[in-house]
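**Student:** Got a predicted structure plus its sequence, pasted below:
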Amino acid sequence: MLRQLFGRNKCFMRTTQLQFEVLSFIVLPQVQQSRNTFILKRRIPPALHKKGQAPKKLKARHFVYDLVEDTNSRKKENLELVLTDYVQGLGERGDKVSVRPNYGYHKLLLPGLAVYASPENIAKYGSEEERSKKPSRHSSHTAERTVNVLSRNILAVVMNKETPWKIEPWHIRASFRKAGFYVPEEAIELPQEPIEGPDLDLEMKEFTVTVTINNHETAKVRCRIHHWSTNLADRLPFVEDHWKIPADPLFPPSS
């Protein structure tokens, strides 16, 4: 009898050890916590109970809920940050900016280009002493972007085909206005050589003007001459997407 019990216990111990070894090789899935908040409202509110009495038992209809708000889809507020270095399109060191959370975290906070706009950080990076450590490279936070946009454009300067003309700054200003840019005449610098017409040899020829931004930055803008006539029969054929076609320079490049 004792020998049978001992044999059974020995078999049980071997089985338990084998199960433990098998379970040790099983990789359990990792479950991460998620912060989800749903605001619900009972579709049928329960009846009130009298004071001093036990509340009535809820029925199945009282456990039907309507979704009021899913906080995961709620628009997050902007991050208030203080720049620790110059960031193109945003500002200089010490400027306080408001950006979207995803952009502010991945593009500014992680690379070390900004810190949270706490009173201590505002006083630290916004002081004149801190700003003087890295002087401003641009006159404003949009100046560099403006230079890049203007430099990429090819401006169409439309001139009359019958009336004599000489290109002046106001012609370039009007061409900028047609392209959606407001540029004052005093900020436009023409080439030293005068450009006069009408002359069909100048058609689709390219020249460069210089635009000064905030009396600090300069942008080189390419311009192309197009002749236009009030008489339909004298008009030149329309050239679609003229900026995609290579053009010859109006003046030979200086050596």
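**Tutor:** Looks like it came in fine. Values in this document were obtained by computation on a predicted structure and should not be read as measured data.

**Student:** drop to CA atoms for contacts and neighbour counts, all remaining ones
**Tutor:** OK.

**Student:** Can you name the helix or strand that the residue nearest to residue 187 when sequence neighbours are not counted falls in?
**Tutor:** Leaving out its chain neighbours, the residue that sits closest to residue 187 by C-alpha to C-alpha, 6 or more residues apart in numbering is residue 212, at 5.0 Å. Assigned by DSSP states H and E, residue 212 belongs to strand 206-213.

**Student:** ok, back up a step: so who does the residue nearest to residue 187 touch?
**Tutor:** Residues in contact with residue 212 (C-alpha atoms under 8 Å, 6 or more residues apart in numbering) are 187, 188, 218, 219.

**Student:** Switch those over to a markdown table; also include secondary structure, distance to residue 147 and neighbour count.
**Tutor:** Putting those into a markdown table (DSSP: H, G, I helix; E, B strand; the rest coil; distance: C-alpha to C-alpha, whole Å; neighbours: other C-alpha atoms under 10 Å) gives the following:
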| residue | secondary structure | distance to residue 147 | neighbour count |
| --- | --- | --- | --- |
| 187 | helix | 13 | 15 |
| 188 | strand | 13 | 20 |
| 218 | strand | 7 | 19 |
| 219 | strand | 5 | 20 |
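
**Student:** What is the nearest of those residues to residue 83?
**Tutor:** When the contacts of residue 212 are compared for distance to residue 83 (C-alpha to C-alpha), residue 218 wins out at 25.2 Å.

**Student:** My guess is that closest one contacts residue 209. True?
**Tutor:** No - if you go by C-alpha atoms under 8 Å, residue 218 and residue 209 don't touch, sitting 10.1 Å apart.

**Student:** May I see the buried residues of the helix or strand hosting residue 121?
**Tutor:** Using DSSP H and E, residue 121 sits within helix 119-125. Using 16 or more other C-alpha atoms under 10 Å as the test for burial, helix 119-125 gives 121, 122, 124, 125.

**Student:** same check, this time on stretch 152-172
**Tutor:** Buried residues in stretch 152-172 (16+ other C-alpha under 10 Å): 154, 155, 156, 157, 158, 159, 161, 169, 172.

**Student:** check contacts around residue 56.
**Tutor:** Taking C-alpha under 8 Å, 6+ apart as the test, what residue 56 contacts is 47, 49.

**Student:** what about versus this one:
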Amino acid sequence: MNTPLGNQTLLLYLILSLAQNTVVVERWWQVPLSKEGRPPRLYPRRHQVYKVVEDTKHAPKEKMELILAQTVAKLGGRGDTVFVKKSVGRNNLLAQGLAVYPSPENKEMFAEELRLLHEGRPEERIQTRTGQLTVEILKHMELKVEKRTSIEYDITKEIVCRQILKKRGIFVPPHALRLPEESIKDLGDYWCEVTVNGIDTVRIPMSVVPFEDPTATGRKLLKKQKQEETDAAAVQEAATVSEAATVPEATQGKKAVPPTENQKKDKEPHD
């Protein structure tokens, strides 16, 4: 291909540069059908007016699906399938060997590896990323279990599991929970142990407290507010009484002034 050097450079640049975005347009004025054997009648100005149908620049970007080959903080563990931005996947995960493409071979390999880890001995198992996050949440947890004092019953595993699900949103099956051997009937401080995926066990401090009815709590709060208002009114009344008591004392402290000669003459009777 005989082309000048400048054209070769331009051609090479066009070949290497990729289209980043695509804009779909259509003619505002449709071109009329031409008669058979005749060229179409085009109006240069009218038929060069276009309207935008779709602009992919502002469309939501599709994320890249990858399988992590190593544990990545805040993303997942080895064998987890993640969806990330294409720039992050290409420049960080794939470039550093932290992830691979989800090909059928890779999916089968990691599935087999995960199966062996779950079926192996406990000391050989590896905790998943979700399991690690669950363990961290349980380590900083203090559980409060409400118990009705008017009814005698034991705190069972099912009750504790429901409380954990209610307070933290973590589902704990009863077989993964362990309570003290003695039955829990009275109020006080106890403990419970949760085993995550059969690998890590976390001991959680647990307190059994009396049950409070929400309506009773509302009445108690209203009673407290009324008591505060009564106390404030009593303090205000006491301050007013003390101010009134100080006024006579100030008056008594003043000495009487004797009348002058003119005042005495005015008081004498006139003939």
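**Tutor:** Everything's here; your move. All of these numbers come straight from a predicted model, not from anything done at the bench.

**Student:** need the strands for the second structure, in chain order.
**Tutor:** 23-27, 50-55, 64-68, 81-84, 99-100, 143-147, 177-178, 188-196, 200-210 (DSSP state E).

**Student:** quick one: contacts of the fifth one?
**Tutor:** Residues outside strand 99-100 of the second structure that contact it (C-alpha under 8 Å, 6+ apart): 66, 67, 68, 69, 70, 93, 94, 106.

**Student:** Residue 34 of the second structure - nearest residue in space that isn't next to it in sequence?
**Tutor:** residue 40 (4.7 Å).

**Student:** Can you tell me what that neighbour aligns to in the first structure?
**Tutor:** Aligned by TM-score structural alignment, residue 40 of the second structure pairs with residue 55 of the first structure.

**Student:** For burial, what's the neighbour tally of its match?
**Tutor:** By other C-alpha atoms under 10 Å, 12 other residues sit near residue 55 of the first structure.

**Student:** quick revisit: what's the angle from the strand holding residue 212 of the first structure to strand 217-228?
**Tutor:** 140 degrees (axes from the mean of the first three to the mean of the last three C-alpha atoms, to 10 degrees).

**Student:** From residue 174 of the second structure, how far out is the equivalent of the residue nearest to residue 187 of the first structure over in the second structure?
**Tutor:** Using TM-score structural alignment as the criterion, residue 212 of the first structure maps onto residue 195 of the second structure. Per C-alpha to C-alpha, to the nearest Å, residue 195 of the second structure is found 10 Å from residue 174 of the second structure.

**Student:** Double-check the residue nearest to residue 34 of the second structure against residue 30; I have them as touching.
**Tutor:** No - contact criterion C-alpha under 8 Å: residue 40 of the second structure and residue 30 do not qualify, at 11.5 Å.

**Student:** quick one: buried residues of stretch 159-168 of the second structure?
**Tutor:** 160, 161, 162, 163, 164.

**Student:** so what's the last one up against?
**Tutor:** So that's residue 164 of the second structure. Shown in contact with residue 164 of the second structure (C-alpha under 8 Å, 6+ apart): 143, 170, 171, 172.

**Student:** what about the second one, how many residues close to it?
**Tutor:** It refers to residue 170 of the second structure. Around residue 170 of the second structure there are 15 other residues, counting by other C-alpha under 10 Å.

**Student:** Identify the residue nearest it in space, chain neighbours excluded?
**Tutor:** By the measure of C-alpha to C-alpha, 6+ apart, the closest residue to residue 170 of the second structure outside its immediate chain neighbours is residue 164, 6.2 Å from it.

**Student:** Matching that neighbour against the first structure, which residue comes up?
**Tutor:** Matched to the first structure by TM-score structural alignment, residue 164 of the second structure sits across from residue 176.

**Student:** Can you find the partner of residue 109 of the first structure in the second structure?
**Tutor:** In the second structure, residue 109 of the first structure lands on residue 94 (TM-score structural alignment).

**Student:** Quick one: residues contacting its match.
**Tutor:** Contact analysis of residue 94 of the second structure by C-alpha under 8 Å, 6+ apart lists residue 100.

**Student:** can we see that at 10 Å?
**Tutor:** Applying C-alpha atoms under 10 Å, 6 or more residues apart in numbering to residue 94 of the second structure gives the contacts 66, 67, 68, 69, 88, 100, 101.

**Student:** What separation do you get for the last one and residue 49 of the second structure?
**Tutor:** Spatial separation of residue 101 of the second structure from residue 49 of the second structure under the definition C-alpha to C-alpha is 44 Å.

**Student:** so what's residue 43 of the first structure closest to, chain neighbours aside?
**Tutor:** Leaving aside its chain neighbours, residue 43 of the first structure sits nearest to residue 65 (5.3 Å; criterion: C-alpha to C-alpha, 6+ apart).

**Student:** What's that neighbour aligned with over in the second structure?
**Tutor:** Counting by TM-score structural alignment, residue 65 of the first structure corresponds to residue 50 in the second structure.

**Student:** I'd guessed that match sits against residue 27; true?
**Tutor:** Yes - using C-alpha atoms under 10 Å, residue 50 of the second structure is in contact with residue 27, at 4.4 Å.
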